[in-house]
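1. coordinates for the following, if possible.
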Amino acid sequence: MNKFEDMETFVRVVESGSFTAAADQMNVAKSAVSRRINELEKYLATRLLQRTTRRLSLTETGRFYYERCIRLLDDLAELESLTQQRDADLTGTIRISGPMSFGMRYLIPLISDFMQQHEGLQIDMVLDDRKHDLVAEGFDMAVRVGSLTQTHLVAKKLGVMERVAAASPAYLARYGEPLHPDELNEGHLSLVYSLAPENLNWRFVGADGGNYQPRPKTRLRTNSGPALLDATIKGLGISTLPLFITEQAMREGLLQPIMPGYRLVEGAVYAVYAPGRQLSHKVRILIDYLAKHLKVVRLADLA
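-> Sure, this is the predicted structure:
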């Protein structure tokens, strides 16, 4: 038996909650995962997991063993990381999650360039707007845009994300152009992105430092940035989308920013990863690369 391989398999099973999920993360057959756990328990002459038809749970000995496996595997990862730093190239696989629109615009080009510099590196990237469980789903890191709701994660700020309140010329001709945030409460319609708290509660800051939180009537609420962009262009309401989504429509005159004297509180772009595990050298290098090269468009760029 390969002790470290069996320990890694055991940790994956515990953290993912099932043999099937661990097998998917490790890209091996479920039977291979089951065999490794059985061999490990036979070698240790003790039961590590309680198995039922619905769930797995750690025995008291299993929890003791799991906690020490984590320490040993972290030490091994740190040793490998220190060794890899002596080599200019990176190898292995990095599994990443990120939001769809931001990923298409920024992550894919940057990561493609990064991979060209490190030919021995493989990337497994999932782009959607769901907040994945990094440990249970086997992600090394994620890129998150806006507010961080999963506060247990370790986060590194990569850049700022400017948002803009915008509407189509047709909408403004019909409903009038608001000049102050309070006017948004008087007959205006909002289009909101449902997965970001900052888009559900609009917050503006004036030149004098004053804070305003209007609540216009919501006409459309969706988890799709492109859907909100399309609805805004068609005059269905006012949206507060990230500028990288609306910039092209603004350049073409399909949308225009409103209330130039007031700005939305800007969000940020973060790289996040689970605490308590040694961050591998290749993931740390990728995060540093993203922080150095990520240039998010700002409203001033459109002037």
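2. can we go C-alpha only for contacts and neighbour counts from here?
-> Fine.
3. show me the strands in the stretch 151-300 of the chain, by range?
-> Counting by DSSP state E, counting those that start in this stretch, the segments of the stretch 151-300 of the chain that form strands are 154-161, 163-167, 189-193, 204-206, 211-212, 217-222, 238-242, 256-257, 262-264, 267-273.
4. mind checking these for the one nearest to residue 55?
-> Residue 55 sits nearest to strand 267-273 of all these, at 26.1 Å, using CA to CA.
5. report the angle between the closest one and strand 163-167.
-> Strand 267-273 and strand 163-167 meet at an angle of 130 degrees, taking axes from the mean of the first three to the mean of the last three CA atoms, to 10 degrees as the criterion.
6. counting contacts, what elements does strand 267-273 pack onto?
-> Packed against strand 267-273 by the contact rule (3 or more CA pairs under 8 Å, 6 or more residues apart in numbering; DSSP states H and E) you find strand 141-145, strand 154-161.
7. buried residues, the last one. List them.
-> Counting neighbours by 16 or more other CA atoms under 10 Å, one finds that the buried residues in strand 154-161 are 155, 158, 159, 160, 161.
8. here is the second sequence; please produce its structure so I can put it next to the first one:
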Amino acid sequence: MDRFLSLQAFARVVSEGGFSAAARALDLSPTAVSRLVSDLEDHLGTRLLQRTTRKLTLTESGIIYLQMTGHILQQINDADIAAQNSSGVLMGTLHILATPMLASFFLAPLAARWREHHPEVMLDISVDPFSHLRVEEFDLTLMAVEDEYNGDTVVRTLGRTARILCASPGYLLRAGTLDCPGELQGHDFLEFPWKKAPGHSSGHRLRLTHDVLDTEPVEVEVKVVLRSLSFDVLLGAALAGAGLCLVSKHLAQPYLRKGALVHVLPQWQAGGLSIYAALPTRKFVPVRVAAMLDFFSGEGKQTFGMSPC
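-> I've put the predicted structure just below:
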């Protein structure tokens, strides 16, 4: 039995809250992690974890054992960090979760530049439209929210990106150009459902504020004709003339320059998105995760056109 690996597996199961999450963190299969913990319990002659179908809890022996061995793992981790810092070479796998938009338009364009700096770190990227609900399962989670994030997760604010209202020339030719927010009434709208809830209505209230005039925000009801959790689908439909769509100003620029999209009501803002990088815990932050956070805060903001919050 590899006692150190078994101890490491046991500690990770506790910190991650389960065998599957621990397996991802250790780059092992859940079966292997379960076997390591069982081997450790057999070696000690006592049960460390109480397993049920709903949760894992430490036994009294498990609490004592974890308290007395935790400093050993911390010292080894500190030594690893010191060695990595001195060599300047980061290694391992970085498990990242992101929304589809951030995965496609933020992470993918950065992959090559990240590899130039850290070629020994493999990126394992998963995608979920509601990434904020699974922060505990990954090394790092990228999320985009319309409002300020109020969760209790450890987050680093990367910045804020403005959203503008866009439509194709073909759609505007068919539905009519717009000179003021009131003319949006009843227009076709392509919606991303920010709230994970059943029973969406076919209406959407756009909230707009003027860039210059100090006036009250205007809310206008538009008709939702297409709803998707994929920004690629929404953008593709907008380019094909299906309706109005909110697009990050930075991402819209190439299409605006080519004339494939038109900035609708350019003097009115349709709000923005706050971009966050979330960590499962602040107690154990691998060097490669800290390096990626610094990378996001530098080159990442330029890629996505984000401004500081």
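9. where does the TM-score land?
-> Here the TM-score for the pair of chains, by TM-score structural alignment, normalised by the length of the first structure, is 0.81; 293 aligned residues with a CA RMSD of 3.1 Å.
10. I'd like the helices and strands packed on strand 267-273 of the first structure as a markdown table, with distance to residue 168 of the first structure appended.
-> Supplementary listing: these in a markdown table, determined by distance: least, CA to CA, whole Å:
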| stretch | distance to residue 168 of the first structure |
| --- | --- |
| strand 141-145 | 25 |
| strand 154-161 | 22 |
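11. right, so of those strands, which gets closest to residue 187 of the first structure?
-> Short answer: strand 154-161, nearest of these by CA to CA, at 28.6 Å.
12. residues in contact with the residue lying closest to residue 162 of the second structure once chain neighbours are set aside?
-> Of all residues not flanking residue 162 of the second structure in the chain, residue 272 sits nearest, at 4.2 Å (CA to CA, 6 or more residues apart in numbering). By CA atoms under 8 Å, 6 or more residues apart in numbering, the residues touching residue 272 of the second structure are 146, 160, 161, 162, 163, 248.
13. try it again at 10 Å.
-> 144-147, 160-164, 246-249 (CA atoms under 10 Å, 6 or more residues apart in numbering).
14. just put those residues in a markdown table and tack on distance to residue 100 of the second structure.
-> Formatted as a markdown table, the contacts of residue 272 of the second structure follow (distance: CA to CA, whole Å):
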| residue | distance to residue 100 of the second structure |
| --- | --- |
| 144 | 10 |
| 145 | 13 |
| 146 | 15 |
| 147 | 18 |
| 160 | 17 |
| 161 | 16 |
| 162 | 18 |
| 163 | 16 |
| 164 | 19 |
| 246 | 15 |
| 247 | 14 |
| 248 | 14 |
| 249 | 17 |
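15. about what we covered before: and residue 21 of the first structure, which of the strands of the stretch 151-300 of the first structure is closest to it?
-> strand 267-273 (19.3 Å).
16. so how far is that closest one from its chain's centroid?
-> Chain-centre distance of strand 267-273 of the first structure: 7 Å, with CA atoms, centre = their mean, to the nearest Å.
17. pull up the gap between residue 137 of the first structure and residue 175 of the first structure, please.
-> 46 Å (CA to CA, to the nearest Å).
18. more neighbours, these two?
-> Per other CA atoms under 10 Å, whichever of residue 137 of the first structure and residue 175 has more neighbours is residue 137, with 17 against 14.
19. element containing that one?
-> Here residue 137 of the first structure, judged by DSSP states H and E, is contained in no helix and no strand.
20. check contacts around it.
-> With contact set as CA under 10 Å, 6+ apart, residue 137 of the first structure has these partners: 12, 15, 16, 17, 21, 22, 24, 25, 95.
21. now do the helix or strand where the second one lies: which elements does it pack against?
-> The secondary structure element spanning residue 15 of the first structure is helix 3-16 (assigned by DSSP H and E). Identification of packing neighbours for helix 3-16 of the first structure by 3 or more CA pairs under 10 Å, 6 or more residues apart in numbering; DSSP states H and E yields helix 19-26, helix 30-44, strand 49-51, strand 56-58, helix 60-84.
22. switch to 7 Å and redo it
-> helix 19-26, helix 30-44 (3 or more CA pairs under 7 Å, 6 or more residues apart in numbering; DSSP states H and E).
23. state the pair within the contacts of residue 272 of the second structure that is farthest apart.
-> Farthest pair in these (CA to CA) is 147 and 249. Separation: 17.4 Å.
24. more crowded one of those two?
-> A direct count of neighbours by other CA under 10 Å for residue 147 of the second structure and residue 249 places residue 249 higher, at 20 against 10.
25. what's the equivalent of that one over in the first structure in contact with, if anything?
-> Using TM-score structural alignment, the equivalent of residue 249 of the second structure in the first structure is residue 243. Neighbouring residues of residue 243 of the first structure by CA atoms under 7 Å, 6 or more residues apart in numbering: 162, 163, 164, 297, 298.
26. same thing but at 6 Å, please
-> 162, 163, 164 (CA atoms under 6 Å, 6 or more residues apart in numbering).
27. how close does it get to residue 167 of the first structure?
-> Applying CA to CA to residue 243 of the first structure and residue 167 of the first structure gives a distance of 13 Å.
28. just residue 61 of the first structure next, same as before
-> From residue 61 of the first structure to residue 167 of the first structure the distance is 61 Å (CA to CA).
29. tell me which residues are up against stretch 167-177 of the first structure.
-> Residues outside stretch 167-177 of the first structure that contact it (CA under 6 Å, 6+ apart): 232, 233, 235, 238, 254, 255, 256.
30. the fourth one: neighbouring residues, count only.
-> In this case it means residue 238 of the first structure. Neighbour count of residue 238 of the first structure, defined by other CA under 10 Å: 30.
31. and the fifth one, by the same measure?
-> Using other CA under 10 Å, residue 254 of the first structure is surrounded by 19 other residues.
32. what does it correspond to in the second structure?
-> With TM-score structural alignment as the criterion, residue 254 of the first structure lines up with residue 260 in the second structure.
33. okay, how far is it across stretch 285-304 of the second structure, tip to tip?
-> 25 Å.
34. do stretch 110-124 of the second structure as well
-> 14 Å.
35. which part of the first structure lines up with that stretch?
-> Matched against the first structure by TM-score structural alignment, stretch 110-124 of the second structure falls on residues 110-124.
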